[in-house]
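S.K.: Got a predicted model here, sequence first, then my questions.
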Amino acid sequence: MIEHISWEQFLFALAAMAALYYTYVGLRYYRRELAGGFSKRTVKPKKKRSTVIQLSEEEFDRAFTELSKLTLDISAIVPRCRSSEQLLEELRQRLAHFKGRHVPAFQKTILNHTLQMARSNGISLSEEALSHTIENA
């Protein structure tokens, strides 16, 4: 009986079995990827914030010194504030004269430090409100 099977029939059966096997594996383990490929959903690209701020070395040194003074100032004013609104107003006043507030790394530092100090002093402060205050001071 095996003598009557040609190489062409054997290879065709082998290819059919391999196709069935890989179809099973694809459906079993890669269902989401396959379905996503056929639906052709487009993902909206997120807007990237511009992080290119050119400061000279002297300006950066001054801004960094101001940043360290500002973080010490924040550490001093947070315990005196009784509400998040009062804290945001105090912070807005301090940031009005801070020249490095447009540098994203400095913004992140101010945001994290203020949130940490507010939490440790029992002031509930949302990250969105704080970042809005920092960006618009």
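M.R.: Thanks, I have the structure now.
S.K.: Every contact and neighbour count from this point should use C-alpha atoms.
M.R.: Fine.
S.K.: Stretch 95-107 spans what distance, first to last residue?
M.R.: End-to-end span of stretch 95-107 (CA to CA, to the nearest Å): 10 Å.
S.K.: Mind listing what's buried along that stretch?
M.R.: For stretch 95-107, burial by neighbour count (16 or more other CA atoms under 10 Å) applies to 95, 100-101, 103-104, 106-107.
S.K.: Check it against this one:
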Amino acid sequence: MLDTISWGEFLKDIGTVLILYYGVVFIRYFRSDFSGFLRKRSKRGLSVSFDRSENGTGVSTMQRVGDLLLEIDQEVIPKAQNKQELIGQLRSILLRSQLPDEPEIRGILISHMLLASKVRHLEITKEELLDILDES
């Protein structure tokens, strides 16, 4: 009977049995640790204002970020003649936007403004943008 089973089939079956065994052991003994890890990770990654929660105005924070980026692209960057003028306009628009000070939102704003300023050859630095965001 053992002559009819090839080594490949034997190793595949042993691997399947081991995966099932350790899966049961993991679920039995580490379920609470794993679910706690998933909950903490989802809170850390998604609880930041990118959900659809509204913050008093009836508009989600992500929608406000999108509107701000659109305003920067259409009104601020095309009208700026030099780097100093761009920095001043960005400072005023960010002061009135009143977005929450979240690292994810700051990252989106910084990367977008760096790219948009390079297109217009008004290349501002990341440090200058961080200073603007720290003021607002």
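M.R.: Noted; the coordinates are in hand. Keep in mind it's a predicted model, so treat the numbers as computed, not measured.
S.K.: How alike are these chains, TM-score-wise?
M.R.: Between these two chains, after superposing, the TM-score reads 0.56 (TM-score structural alignment, normalised by the length of structure 2); 87 aligned residues with a CA RMSD of 2.5 Å.
S.K.: now, among the buried residues of stretch 95-107 of structure 1, which is nearest to residue 27 of structure 1?
M.R.: Residue 27 of structure 1 has its nearest neighbour among the buried residues of stretch 95-107 of structure 1 in residue 104, at 44.6 Å by CA to CA.
S.K.: Residue in structure 2 paired with that closest one?
M.R.: Under the alignment (TM-score structural alignment), residue 104 of structure 1 pairs with residue 103 in structure 2.
S.K.: Report the two of the buried residues of stretch 95-107 of structure 1 separated the most.
M.R.: It's 95 and 104 that sit farthest apart of those, by CA to CA, at 14.0 Å.
S.K.: and the counterpart of residue 71 of structure 1 in structure 2, what does it touch?
M.R.: Using TM-score structural alignment, the partner of residue 71 of structure 1 in structure 2 is residue 69. For residue 69 of structure 2, the contacting residues are 109, 112, by CA atoms under 8 Å, 6 or more residues apart in numbering.
S.K.: what's the answer for residue 108 of structure 1, then?
M.R.: By CA under 8 Å, 6+ apart, residue 108 of structure 1 has no neighbours at all.
S.K.: separation between it and residue 134 of structure 1?
M.R.: For residue 108 of structure 1 relative to residue 134 of structure 1 (CA to CA), the value is 9 Å.
S.K.: Work out which residue lies at the spatial centre of structure 2.
M.R.: With the centre of structure 2 defined as its mean C-alpha position, the nearest residue by CA atoms, centre = their mean is residue 104, 5.3 Å away.
S.K.: Pretty sure that residue sits in a helix.
M.R.: Yes - counting by DSSP: H, G, I helix; E, B strand; the rest coil, residue 104 of structure 2 is found in a helix.
S.K.: Skipping its backbone neighbours, what lies nearest it in space?
M.R.: In space, and not counting its chain neighbours, residue 104 of structure 2 is closest to residue 48: 7.7 Å by CA to CA, 6 or more residues apart in numbering.
S.K.: what helix or strand is residue 28 of structure 1 on?
M.R.: helix 7-29 (DSSP states H and E).
S.K.: still on that earlier bit, so the residue nearest to residue 104 of structure 2 sits right up against residue 101, yeah?
M.R.: No - Residue 48 of structure 2 is beyond contact range of residue 101, at 10.1 Å (criterion: CA atoms under 8 Å).
S.K.: And the helix with the most length in structure 2, how far out from the chain middle?
M.R.: The longest helix of structure 2 (DSSP state H) is helix 7-46. Relative to the chain's own centre, helix 7-46 of structure 2 is displaced by 27 Å; criterion: CA atoms, centre = their mean, to the nearest Å.
S.K.: residues of the helix or strand just after that helix that come out buried?
M.R.: Downstream of helix 7-46 of structure 2, the first helix or strand assigned by DSSP H and E is helix 61-71. By neighbour count on 16+ other CA under 10 Å, the buried set for helix 61-71 of structure 2 is 61-62, 65, 68-69.
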